[in-house]
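# Predicted model and sequence below, questions to follow.
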Amino acid sequence: MLSSLEFPDLWHYAAMAAVVFGAAVAQGVGGVGFAMFAAPVAAMFFPQLAPGPLLTLGGFISLLTALRERAAIDWPAVSYALAGRAVGTLIAIYAMARFAPQALGVLFACMILAAVALSVAGLKFSATPGRVSGAGVASGIMGTMTSVGAPPIAIVLQHAAPPRLRATLGMVLFLGSIFSLAMLALADRYTGYHAGLALSLAPFLLAGFAVSSRLRTLLPPRAVRGVLLVACAMGAVGVLVKSFWVH
């Protein structure tokens, strides 16, 4: 495993590129999946990717996802989620400065797994303003601390039509990632090194997104929801892996 500020050699870089490509395909098809797929691998093998570079790349592909289906963006839901995300980000920065983030990461991961289980069992979460805002708070905390911020909002929006789901979630994650990165930079946890590493991996992200453009139309709404729930579960498990592997 590389140290957090060591630039990867060719083989490690190739492995990073493959992870970014696969995660971009997942994100482009289901609206979520980038950090959920990439964060657990980064926690185990590429610690320099999390959280800053993954937030950068994840924010970029989230913007691409939102713009591709921009007519379907639910702007009221975006505003409610972002209000919550701002609060959650501030909580996360405070927690990272004062406490070990492991406990909060484990708590939120378990909550996401419980929500996925309830969704599979047939319970519907209606996207009320309060629930979307609450999901935004959880997203801000998880996203800033672990780079995996999509599951809380995805759970609340899971019954939306696929274009609305992908576009709305993409815009929330893009704007939320900007705020999270700004706060990380102020806390000296996001530097030029991290930005440069993310930029060097951007071509592989774009390639994965291009592939997803062909695949997304092949999946019916029910399949997209299934992909979303699986991705959320994987993201939660990834947070658990990150918490116990790194600490």
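Yep, it's here. Numbering: from 1, shown residues only.

# CA only for contacts and neighbour counts going forward, please
Fine.

# which residue sits closest to Ala127 in space, ignoring its chain neighbours?
Nearest non-adjacent residue to Ala127, counting by Cα to Cα, 6 or more residues apart in numbering: Val156, 5.5 Å away.

# What degree of burial does the one you found show, as a neighbour count?
As a burial measure, Val156 scores 21 neighbours (other Cα atoms under 10 Å).

# next one: Val41
20.

# For it, give its distance to Ile155.
Distance, Val41 to Ile155, by Cα to Cα, to the nearest Å: 23 Å.

# thinking again about what came up before, my read is that the residue nearest to Ala127 contacts Gly130, right?
No: at 10.6 Å, Val156 does not count as touching Gly130 under the criterion of Cα atoms under 8 Å.

# Pull out the buried positions in the helix or strand containing Phe37.
Assessed by DSSP states H and E, Phe37 sits inside helix 34-45. By neighbour count on 16 or more other Cα atoms under 10 Å, the buried set for helix 34-45 is Phe34, Ala35, Met36, Phe37, Ala38, Ala39, Pro40, Val41, Ala42, Ala43, Phe45.

# Below is an additional structure, to be compared with the one above:
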Amino acid sequence: MGLIFLGAFVQTSIGFGLAIVSAPLLFQISVDYVPGPIVLVALFISMLSSFKHRSNIAIGGLKLAVYGRIPGSILGGAILLYVSPATISFTLGIFVLIAVVISLLPFRIEPTPRRMFSAGFLAGFMGTSSSIGGPPMALLLQHQEANNLRANLSAFFVFSSIISLIVLMFIGAMSYKHLLLSLPLIPAAFFGYWSATKLMPYIPRVWMHRTSLLMCSVSGVTAILHSVHF
């Protein structure tokens, strides 16, 4: 529950991060937490955040990213049919560390239509196979004003989480068992969201960003190290 609280807090604060913070360590507790339950919790948080920042959402700019998300999600779901828990754990760790590196990049990438489609595709592949789909879109949109960033990432995650859940249900990776695992996580996620909305005005964005990167790095390295024990 603490991992979900922390992940929801980070995602509400900077626009993404729920799966990056929580998925690698929850996967060590039970492989069933990833990706289905994490994606469902991400959908819940994204809906809350989208509603809060609804006036800042630019649907038109997200359209191509959502289109790219569909084939990416299908490919990500297909991968799950053939990979082992050790491979998933290792991949989770690698995706998290890639996300950290992306967040540190000093240059700006303009969100052209082709790049939006490509980012949506990568987000679909990564999000459906590992629940970590935020980094590609966050990289393209990271220079937006804070509320616009949170709004557009949240709106994209609403659509993308629904697409991923449909694919996961189709391949049997989101069942009644996974739903039962998800339900106890919802209150912790809501509390993390609520806490972030109250504390965001008092937490410097730079401090929050650096702290989240440190936590993500530890989480990613832990997942890679645990992959050798499966």
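That came through fine. Everything numeric here is computed off the predicted structure, so don't read it as measured data.

# circling back to that earlier point, between all of the buried residues of helix 34-45 of structure 1, which two are at the greatest distance?
Phe34 and Phe45 (16.5 Å; Cα to Cα).

# residue contacts, the corresponding residue of structure 2 for Ala83 of structure 1?
The alignment partner of Ala83 of structure 1 in structure 2, by TM-score structural alignment, is Tyr67. Shown in contact with Tyr67 of structure 2 (Cα atoms under 8 Å, 6 or more residues apart in numbering): Phe117, Gly120, Phe121.

# Next one: Ala223 of structure 1 from Pro129 of structure 1, what distance?
Computed as Cα to Cα, the Ala223 of structure 1 to Pro129 of structure 1 distance reads 26 Å.

# Mind naming the longest helix for structure 2?
Longest helix in structure 2 by number of residues (criterion: DSSP state H): helix 146-170.

# The helix or strand following it vs structure 1, average offset?
Using DSSP H and E, the helix or strand that directly follows helix 146-170 of structure 2 along the chain is helix 176-182. After superposition onto structure 1, the mean distance of helix 176-182 of structure 2 to its aligned counterpart is 1.2 Å, using mean Cα distance after the TM-score superposition for structure 1.

# Which part of structure 1 matches helix 176-182 of structure 2?
Using TM-score structural alignment, helix 176-182 of structure 2 pairs with 192-198 in structure 1.

# buried stuff in the matching stretch?
Across stretch 192-198 of structure 1, burial judged by 16+ other Cα under 10 Å covers His194, Ala195, Leu197, Ala198.

# How about stretch 74-83 of structure 2?
Buried residues in stretch 74-83 of structure 2 (16+ other Cα under 10 Å): Ile74, Leu75, Gly76, Gly77, Ala78, Leu80.

# Please give me every residue in contact with the third one.
For Gly76 of structure 2, the set of contacting residues under the criterion of Cα under 8 Å, 6+ apart consists of Gly124, Phe125, Met126, Gly127, Thr128, Ser129.

# thinking again about what came up before, neighbour-wise, which one of the contacts of Tyr67 of structure 2 leads?
Going by other Cα under 10 Å, Gly120 tops these with 31 neighbours.

# Give me the aligned partner of it over in structure 1.
Aligned partner of Gly120 of structure 2 by TM-score structural alignment: Gly136.

# Check the mean deviation of the helix or strand harbouring that match from structure 2.
Assigning secondary structure by DSSP H and E places Gly136 of structure 1 in helix 129-146. For helix 129-146 of structure 1, the mean deviation from structure 2 after alignment is 0.9 Å (mean Cα distance after the TM-score superposition for structure 1).

# hmm, who's touching that helix?
Helix 129-146 of structure 1 is touched from outside by 39, 50-51, 55, 77, 80-93, 96, 101, 105, 108, 148-153, 156, 176-177, 180-181, 184, 239, 242, with contacts defined as Cα under 8 Å, 6+ apart.

# Next, find the distance separating Leu181 of structure 2 from Ile203 of structure 2.
According to Cα to Cα, Leu181 of structure 2 and Ile203 of structure 2 sit 32 Å apart.

# Give the equivalent position in structure 2 for Gly30 of structure 1.
In structure 2, Gly30 of structure 1 lands on Ile14 (TM-score structural alignment).

# Burial check on its match, number of neighbours?
21.

# residues near the nearest residue to it once chain neighbours are set aside, how many?
Leaving out its chain neighbours, the residue that sits closest to Ile14 of structure 2 by Cα to Cα, 6+ apart is Arg150, at 6.7 Å. Neighbourhood size, Arg150 of structure 2 [other Cα under 10 Å]: 29.

# how about Arg150 of structure 2, what's its partner in structure 1?
So Arg150 of structure 2 corresponds to Arg166, using TM-score structural alignment.

# my guess is that match contacts Ala26, does it?
No: using Cα under 8 Å, Arg166 of structure 1 makes no contact with Ala26, being 11.5 Å away.
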